[in-house]
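Asks: with the sequence up front, the predicted model follows.
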Amino acid sequence: SLTYGTEAVIPAEIGMPTYRTAAIDVVNNDDELRLNLDLLEERRELAAVSEAKSKSKMMKYYNARVRGVAFKPGDFVYRINDASHAVAEALGNGAYKLRSTEGTALPKTWNVTNLKRCYL
């Protein structure tokens, strides 16, 4: 089946007439192709609705199993590929200011995705 549901005709059928190629009514075939093109927009809308429903179902499944991570000031955390640090301040939306274990404040703000809890 080709684009818009049309059937392919192989070269052997072109040279030697078969029932499928001989029984085609060209005028009726053109009308049917136009009708298929008119219905194409409806099929696209149905596909978009189906896609939105599928995405919603996947999002619901993911959100039911995801665990939120929140740190409080004073908690020890690991930065990715670095030593442990303490949380100095929770800024909200997963953003944290850190300080080293010696007490010096780190200049950048860190997101929760770059931090792991350190159990000391």
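Replies: Noted; the coordinates are in hand.
Asks: please count neighbours and contacts with C-alpha atoms only from this point.
Replies: Will do.
Asks: pull out the buried residues from the lengthiest helix in the chain.
Replies: Of all the segments of type helix in the chain, defined by DSSP state H, the longest one is helix 26-65. Buried residues in helix 26-65, defined by neighbour count with 16 or more other Cα atoms under 10 Å: none.
Asks: C-terminal to that helix, what's the next element?
Replies: Next in sequence after helix 26-65, counting helices and strands by DSSP states H and E, comes strand 76-79.
Asks: ok now the longest helix of the chain, how far from the chain's centre?
Replies: The chain centre lies 18 Å from the centre of helix 26-65; the measure is Cα atoms, centre = their mean, to the nearest Å.
Asks: what's the longest strand that the chain contains packed up against?
Replies: Identified as the longest strand of the chain according to DSSP state E is strand 84-92. Applying 3 or more Cα pairs under 8 Å, 6 or more residues apart in numbering; DSSP states H and E, one finds that strand 84-92 contacts strand 76-79, strand 95-100.
Asks: quick one: the last one to chain centroid distance?
Replies: Same thing as strand 95-100. Centre-to-centre, strand 95-100 and its host chain are 32 Å apart (Cα atoms, centre = their mean).
Asks: ok, and here's another one to check against it:
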Amino acid sequence: MPKTSHGETPFSLTYGTEAMISAEIGLPIDQMRRTEVENEEDLRINLNLAEERMELAARKEIEYKKKVEKYYNARVREIKFRLGDLVLKENEASRQEDQGKLGPKWEGPYQIIWAGDKGSYKLAYPTGGRRCQGPGISCN
């Protein structure tokens, strides 16, 4: 199957030609009507163009990824916290013992005592107890 990002099949990028399934061998198509010499010549031409096709596919994939990133970024909502805000922290990283699927998913509340520029925070219990650093990092 051709990949959505660049429209090529992995087989065609690797071998320079499209694969034929066994059901196609009995059908009267152009590839089956040619002689062995003509097929060999076509394969050599396709192999010479394979690198060009790979470069084109790589460029198309980069364009596709930019398009997907733009789509995602248009819909994502960034949340910035300020010093003193009370937040809950995901319980998965600091869970001392497995509480099963019905256990709490969040712990806290924590108070933000420091905010970094790229979304990192230092947390403390509002009463001044233990501190945590960053999202998903266990407390000391």
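Replies: Everything's here; your move. Model, not experiment: these values are computed from the prediction.
Asks: TM-score of the superposed pair?
Replies: Scored against TM-score structural alignment, normalised by the length of structure 1, the superposed chains reach a TM-score of 0.69; 105 aligned residues with a Cα RMSD of 3.0 Å.
Asks: closest to residue 49 of structure 1 out of the helices and strands packed on strand 84-92 of structure 1?
Replies: strand 95-100 (35.8 Å; Cα to Cα).
Asks: what is the burial count for the residue mapped onto residue 129 of structure 2 from structure 1?
Replies: Superposed on structure 1 with TM-score structural alignment, residue 129 of structure 2 falls opposite residue 104. Number of residues near residue 104 of structure 1 (other Cα atoms under 10 Å) recorded here: 11.
Asks: residues contacting residue 104 of structure 1?
Replies: Shown in contact with residue 104 of structure 1 (Cα atoms under 8 Å, 6 or more residues apart in numbering): no residues.
Asks: can you check residue 117 of structure 1 too?
Replies: Shown in contact with residue 117 of structure 1 (Cα under 8 Å, 6+ apart): 75-78.
Asks: go again with 7 Å.
Replies: 76-78 (Cα atoms under 7 Å, 6 or more residues apart in numbering).
Asks: so residue 17 of structure 2 sits right up against residue 44, yeah?
Replies: No. Counting by Cα atoms under 7 Å, residue 17 of structure 2 does not reach residue 44; the two are 9.9 Å apart.
Asks: picking that back up, for residue 25 of structure 1, find the nearest of the helices and strands packed on strand 84-92 of structure 1.
Replies: Across these, residue 25 of structure 1 has its closest neighbour in strand 95-100 (68.5 Å, Cα to Cα).
Asks: give me the buried positions along that closest one.
Replies: Within strand 95-100 of structure 1, the residues that count as buried by 16+ other Cα under 10 Å are 95-99.
Asks: can you tell me which of those is nearest residue 2 of structure 1?
Replies: Nearest to residue 2 of structure 1 among those, with distances taken as Cα to Cα, is residue 95, at 52.3 Å.
Asks: aligned counterpart of that closest one in structure 2, please.
Replies: In structure 2, the residue matched to residue 95 of structure 1 (TM-score structural alignment) is residue 120.
Asks: quick check: its match vs residue 79 of structure 2, distance?
Replies: Distance, residue 120 of structure 2 to residue 79 of structure 2, using Cα to Cα, to the nearest Å: 12 Å.
Asks: check residue 41 of structure 2 too.
Replies: Relative to residue 79 of structure 2, and taking Cα to Cα, residue 41 of structure 2 is found at 60 Å.
Asks: what residue in structure 2 is paired with residue 40 of structure 1?
Replies: Using TM-score structural alignment, residue 40 of structure 1 pairs with residue 50 in structure 2.
Asks: enumerate every residue touching residue 73 of structure 1.
Replies: Contacts of residue 73 of structure 1 (Cα under 7 Å, 6+ apart): 87-90.
Asks: that one maps to what in structure 2?
Replies: Match for residue 73 of structure 1 (TM-score structural alignment): residue 83.
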